[in-house]
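Asks: Sequence and predicted structure, then a few things I'm wondering about:
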Amino acid sequence: MLDLDAWAIFAAVADARSFTAAAEALGVSKATVSKAVARLETRLGQALFHRTSRRLALTEAGRPLADHARRIIAEAQAAEEAARAGADGLSGRIRLAAPLAFGIADVAPLVAAFLLAHPQVEIDLQLSDARVDIVADGFDLALRIADLPDSSLRARRLCGVAAYLVASPAYVAAHGAPAHPADLVRHRLLGYTNVPGPWRFSGPDGETSVRPTGPLVANSGDALLPALLAGLGIARLPDFILGAHLATGALVELLPAWRAAPIGLHLLTPPSSLRPARVEALIDWLATGLKP
């Protein structure tokens, strides 16, 4: 028979990187944790951890098995919750990652409404423009605004997010406005590293691209705003960051005839197709609420 307890304990140790921390998280003794991992190692015929007095690390064999263990436990939990959901309603904890500014403006209100509709659910909303490792960091789902590389994650494109090329009126007065994307090489450009690579444009002359160089790069669009408003350069940022500043005239759009392709808003989940009912419900809620 499959030793589910041992697999669950192994996954907890892999995530906590500590036998002691895993035991505390599971509410069992450290001896129970040690015996379960030893039992699994014996069954598999290979070591799962390198143990020293100072650190604990997964072996080469243990690293891929840790992902399998997480999926086994997640699918078992999903099966239990699916059985309970019909009678008891949705309950339990969901870990959700989202970009900072977009999370505050668009995701947080949807999360609040979801919690009102499902009072037995708890949500751990983590907002950061840094790219998170969904599986290793234990997230149930993540929203990401980017062109996605190939990966084992399951991705669902919700919509496009418009991006605009902007500067302050003071910058335009001091340096002039570009008439063509090729003119940007003579300007000070502020880089948004969450959308790496050159800036690509489509317009009257076809397609062209420019690689931004200038005095500031940041992985947060909000961090570029003070420099933009102070007239230090030109940036290309998503509309959810720029909207209020464009409306007040604090920033002006440049090259309106040259459009950047919309950046995709994607909803990412771990590789398994079997998810807890509460997570499926939040996915549907976000997909409906975030579509234009």
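Replies: Here it is on my side, so go on.
Asks: Please make it C-alpha for all contacts and neighbour counts, starting now.
Replies: Noted.
Asks: Give me the distance from the host helix or strand of Lys35 to the chain's centre.
Replies: Using DSSP states H and E, the element containing Lys35 is helix 30-44. In terms of CA atoms, centre = their mean, to the nearest Å, the centre of helix 30-44 is found 33 Å from the chain centre.
Asks: How about stretch 147-156?
Replies: Centroid separation for stretch 147-156 versus its chain: 11 Å, with CA atoms, centre = their mean.
Asks: mind checking the end-to-end distance for it?
Replies: 12 Å (CA to CA, to the nearest Å).
Asks: And the contacts of that stretch?
Replies: In this structure, residues lying in contact with stretch 147-156 by CA atoms under 8 Å, 6 or more residues apart in numbering are 195, 263-264, 266-271.
Asks: follow-up on the earlier one: pull out the buried residues from the helix holding Lys35.
Replies: 30, 33-34, 36-38, 40-41 (16 or more other CA atoms under 10 Å).
Asks: Export those to CSV and append columns for distance to Arg278.
Replies: Formatted as CSV, the buried residues of helix 30-44 follow (distance: CA to CA, whole Å):
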residue, distance to Arg278
Lys30, 31
Val33, 29
Ser34, 32
Ala36, 30
Val37, 30
Ala38, 34
Leu40, 31
Glu41, 33
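Asks: structure B:
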Amino acid sequence: MQNLPDLEAWAIFARVATTGSFAKAAETLGMTQPTVSKAIIRLERRLGTTLLYRTSRRVSLTPTGQLVMERAKHIVREGELIEAETSAHSRAPMGLLRISAPMSFGLKYVAPLMPGFLARYPDVNLDVCFDDAVVDVVGGGFDVAIRIAAPEDSSVRSRNLCAIRRMLVASPTYLARHERITHPREIESHTCLCYASHSTSLSWRFQHASGEECSVTVDSRMRTNNAESLIPALLAGMGMALQPEFVVADALARGELVEVLPEWKIAQIYLSLVTPPRVFRPARVAALLDYLSESLPSAP
């Protein structure tokens, strides 16, 4: 008969990996430190490899420990999900929520909302990751991913909150040094700064009110995975860039940047809330989705 996985040891390992300490893990789990230590030793013997480096001052993950850490966390989260879906208390939001959000948008609009959410739901804890990379919601163990992109495919559950306008911008000093642009095809002769998070970042598509469409291949002098990091170069007159409106709104209002070709529109992207394709949704996730839905639409 095949032995069952040591799920308790995996859960303890996940907590040690998260806290970086046997003592802290024991405290949060309501166990003694020797119990935690024995569980890790039991798991390592079972696997025939070392998962944690121990010193008198700290605990760190071995290469093998790093490889299995996220999967161990996923095991724990799935266990929590099962209990949440069958518990008589499942209607009360509680437990850990892992959130992914784009860096610039997240810091400006999401971070200020978190204190209010924590105050409203005192039994919920948050783990928020600000990163412009498009995360694997399921593989990364995230409950909710806030994305600014094209509509999602059917492999995940997505709620579109609003459209995000993008615009071509440059500084007055840059525009003063060049002839006036009258058509998107003229962009190819200009210096461009590119936000490279999206696969279409080097091919910009424009549509005129008349229905005319134009696709421009951009040769970028500077590429970055964070839209806000282009602002200093834009203000310094180093080129033009295609930017989300919320990133450049303040600079436009101050006259530090100017919209180029305002009569030409760029395909819209959407502010979306993405969740794993689960049949059941824990109360804490539903609470967060409702909270963000009521708080975010007017932000951009």
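Replies: Cool, the structure landed. Since the structure is predicted, the reported quantities are computational estimates derived from the model, not experimental observations.
Asks: Just send the contacts of stretch 147-156 of structure 1 back as a markdown table, with secondary structure too.
Replies: Putting the contacts of stretch 147-156 of structure 1 into a markdown table (DSSP: H, G, I helix; E, B strand; the rest coil) gives the following:
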| residue | secondary structure |
| --- | --- |
| Val195 | coil |
| Ile263 | strand |
| Gly264 | strand |
| His266 | strand |
| Leu267 | strand |
| Leu268 | strand |
| Thr269 | strand |
| Pro270 | coil |
| Pro271 | coil |
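Asks: So what's the gap between whichever strand or helix holds Tyr53 of structure 2 and the chain middle?
Replies: In this assignment (DSSP H and E), Tyr53 of structure 2 forms part of strand 52-54. In this view, strand 52-54 of structure 2 has its centroid 30 Å away from the chain centroid, taken as CA atoms, centre = their mean.
Asks: Show me what it is packed against.
Replies: strand 59-61 (3 or more CA pairs under 8 Å, 6 or more residues apart in numbering; DSSP states H and E).
Asks: other SSEs contacting the strand it packs on?
Replies: strand 52-54.
Asks: Can you list the neighbours in contact with the strand it packs on?
Replies: With contacts defined as CA under 8 Å, 6+ apart, strand 52-54 of structure 2 is touched by 59-62, 65.
Asks: how does it look with 10 Å?
Replies: If you take CA atoms under 10 Å, 6 or more residues apart in numbering as the criterion, strand 52-54 of structure 2 is touched by 13, 16-17, 20-22, 40-41, 44, 59-66.
Asks: hmm, back to that, mind listing what's buried in the strand holding Tyr53 of structure 2?
Replies: Residues Leu52 are the ones in strand 52-54 of structure 2 that count as buried (16+ other CA under 10 Å).
Asks: Same check on stretch 240-252 of structure 2?
Replies: By 16+ other CA under 10 Å, the buried positions in stretch 240-252 of structure 2 come out as 240-248, 252.
Asks: do the same with stretch 126-137 of structure 1
Replies: Under the neighbour-count criterion of 16+ other CA under 10 Å, stretch 126-137 of structure 1 has 126-129, 132, 134-135 buried.
Asks: Of those residues, just say which sits nearest to Asp67 of structure 1.
Replies: Nearest to Asp67 of structure 1 among the buried residues of stretch 126-137 of structure 1, counting by CA to CA, is Val135 at 7.6 Å.
Asks: Can you tell me the SS state at the equivalent of the closest one over in structure 2?
Replies: Counting by TM-score structural alignment, Val135 of structure 1 corresponds to Val138 in structure 2. What three-state DSSP gives for Val138 of structure 2 is coil.
Asks: nearest spatial neighbour of Val138 of structure 2, skipping sequence neighbours?
Replies: Spatial nearest neighbour of Val138 of structure 2, chain neighbours left out: Pro276 (5.7 Å); criterion: CA to CA, 6 or more residues apart in numbering.
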